[in-house]
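*Asks:* Below: sequence and its predicted model.
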Amino acid sequence: MDKISVVGLVLGLVAIVGGQILEGGHVASLSQPTALLIVLGGTMGAVMLQSPYATFLRGMRMVRWIWYPPMVDYARLIKQICSWSQLSRREGLLALESVMSQLKDDFSRKGLQLLVDGAEPERLREVLEVEINTYEQELKLSARIWEAAGGYSPTIGILGAVLGLIHVMENLSDPSKLGAGIAVAFVATIYGVGLANLVFLPMSNKLKAHINRLIVQREMIVDGLVGIANGDNPRIIESRLQGYVF
């Protein structure tokens, strides 16, 4: 689990609620299911309207990456690619066919298949980079639904506040309800701004960071396979791949 994500979310919520208490306010005044319904429902509706079904669904599934990011083991990957290089130098490129059946990663299998089929290094890089670009674009489009949610949420919150004020205006004849009604109306704005800046936008940025790690992983695979195709020494390949790791 990504503990810093949990700590960050809890810290943000505690700071806001704690500030409310220190100012003499009540936590219950921040609990307004109607305002939450307006903000969350309106925001998700707007995001769904702008997004293709597959993109929206993928973006929802990627939420788990915030707490359980995809595993990327650069050291293990470098070791694996170097073993491919050593095998190809000892027994030839055709020996890599035995390795393909053991791989779970479709991208690595495709790269090895091109290598075994005798693809030229530049052609190999060209084919795999097209796939990387497509993969990156699809993932980033999915991550951007949360960026879009962060843009819509404050506006929907203002809309909820206006709706609440309309309700207040309808009860001007009863002054006892005005103060509470206005307070409830502005809670929608708090939800809109808070969700945008504490949840949606940070989520989008963290997902993009994880996507960048996945892209680096694939670029390392391409670089390693091109090195094998060129007949580079395994130590040279290893040294070049280590340059990707910070």
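*Replies:* Cool, the structure landed.

*Asks:* from here on, contacts and neighbour counts on C-alpha atoms
*Replies:* Will do.

*Asks:* so what secondary structure elements neighbour the longest helix seen in the chain?
*Replies:* Using DSSP state H, we find that the single longest helix of the chain is helix 121-169. For helix 121-169, the elements it packs on are helix 33-50, helix 53-61, helix 106-116, helix 178-195, helix 201-230, judged by 3 or more C-alpha pairs under 8 Å, 6 or more residues apart in numbering; DSSP states H and E.

*Asks:* Spatially nearest residue to residue 231, not counting backbone neighbours?
*Replies:* residue 89 (7.6 Å; C-alpha to C-alpha, 6 or more residues apart in numbering).

*Asks:* Pull the residues that contact the one helix or strand the one you found maps to.
*Replies:* Here residue 89 sits within helix 74-91, counting by DSSP states H and E. Here helix 74-91 makes contact (C-alpha atoms under 8 Å, 6 or more residues apart in numbering) with 93-96, 217, 221, 224-225, 228, 231, 233-235, 237-238, 241-242, 245.

*Asks:* got another, please set it beside the one above:
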Amino acid sequence: MDPAALAGIGLAFVAIIGANVMEGGNPAALAAPPALVLVFCGTIGACLAGGVLKDTIGAIQALIKALTAKAVDSTAAVDEIVTLAERARREGLLALEDAAKSIENAFLKKGLQMAIDGTDPEELREILEAEVTAKKAGDKVFAKWFTDAGAYGPTIGIIGTVMGLVHVLENLSQPDKLGHLIAGAFIATLWGVLSANVLWFPISKRIARVSELELAQMELVIEGILAIQAGSNPRVVAQKLKSLIPGGGDAAAEKKAA
């Protein structure tokens, strides 16, 4: 699991609470249940209303995946593909049928099995690229769900503040309560802005980034499978796949093919 998302969100909350304490504030005063219920339930409700139920369910699943996902290791995928290319060149494509059963990467496993089954290269590319396109479209919807949440949150927080100020005006005859009521009114705005910039927008960016890395690896896998199907030299396969990895890949892939 890549800890960047949880560590970043945690650090942001520590900074906010720490700043509050340094200014002499009481962190417990920020945890106002009415404001939390309004901002979070209102934001989720607005996002739910703006799409279909499938979008919200998918967004929750994407959130869990984004927070728990392992870092995508394209170099390891290159090593695995090069190993398969070496065996296919020595023993033939059909010899990979047993090896395909133990492959953990579902996309690689599916594509390799189709190649072993004799799928036409052009048709194989079309099928796999269609899956890449579908995943890209789905991930874009889920990332947008959280971007929308980041837009709704502050506005709903302002609604809470206005509601609080209305309550303040109802109690003008009790000056001793006004300070507490005014402070409470602005808690909703605080949580609206905080949730947008510490939770919703970063999560949206996280989903988009994880998707970007996964899609890049899927593109790499497609090229690798087609190269294996064509019987390309493992060294050439390694060099080609390394060129698709940002930064030029890793020398280990070339060494593996040597």
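*Replies:* Arrived safely. None of these values were measured; they are calculated from a predicted model.

*Asks:* Could I get the TM-score for this pair?
*Replies:* TM-score of the superposed chains, computed with TM-score structural alignment, normalised by the length of the first structure, equals 0.90; 246 aligned residues with a C-alpha RMSD of 2.0 Å.

*Asks:* that older thread, could you dump the helices and strands packed on helix 121-169 of the first structure to TSV with distance to residue 15 of the first structure?
*Replies:* Converted to TSV, those look like this (distance: least, C-alpha to C-alpha, whole Å):
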stretch	distance to residue 15 of the first structure
helix 33-50	19
helix 53-61	27
helix 106-116	44
helix 178-195	12
helix 201-230	16
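
*Asks:* Turn the ones you listed into TSV, columns for mean neighbour count and distance to residue 137 of the first structure.
*Replies:* Formatted as TSV, these follow (neighbours: other C-alpha atoms under 10 Å; distance: least, C-alpha to C-alpha, whole Å):
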stretch	mean neighbour count	distance to residue 137 of the first structure
helix 33-50	18	16
helix 53-61	16	11
helix 106-116	18	16
helix 178-195	21	26
helix 201-230	20	10
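
*Asks:* With respect to residue 24 of the first structure, which of the ones you listed lies nearest?
*Replies:* Nearest to residue 24 of the first structure among these is helix 178-195; the distance by C-alpha to C-alpha comes to 14.4 Å.

*Asks:* Check the mean deviation of that closest one from the second structure.
*Replies:* For helix 178-195 of the first structure, the mean deviation from the second structure after alignment is 0.7 Å (mean C-alpha distance after the TM-score superposition for the first structure).

*Asks:* Which elements pack onto that helix?
*Replies:* helix 33-50, helix 121-169.

*Asks:* Which positions in the second structure sit opposite that helix in the alignment?
*Replies:* Counting by TM-score structural alignment, helix 178-195 of the first structure pairs with residues 178-195 of the second structure.

*Asks:* Distance from the chain centre to that stretch, please.
*Replies:* 30 Å (C-alpha atoms, centre = their mean, to the nearest Å).

*Asks:* In contact with residue 235 of the first structure, which residues?
*Replies:* So residue 235 of the first structure contacts residue 82 (C-alpha under 8 Å, 6+ apart).

*Asks:* Which position in the second structure pairs with it?
*Replies:* Using TM-score structural alignment, residue 235 of the first structure sits opposite residue 235 in the second structure.

*Asks:* Please give the three-state secondary structure assignment for the residue lying farthest from the centre of the first structure.
*Replies:* The C-alpha centroid of the first structure is most remote from residue 173, which lies 49.9 Å away (C-alpha atoms, centre = their mean). Under the three-state scheme (DSSP: H, G, I helix; E, B strand; the rest coil), residue 173 of the first structure adopts coil.
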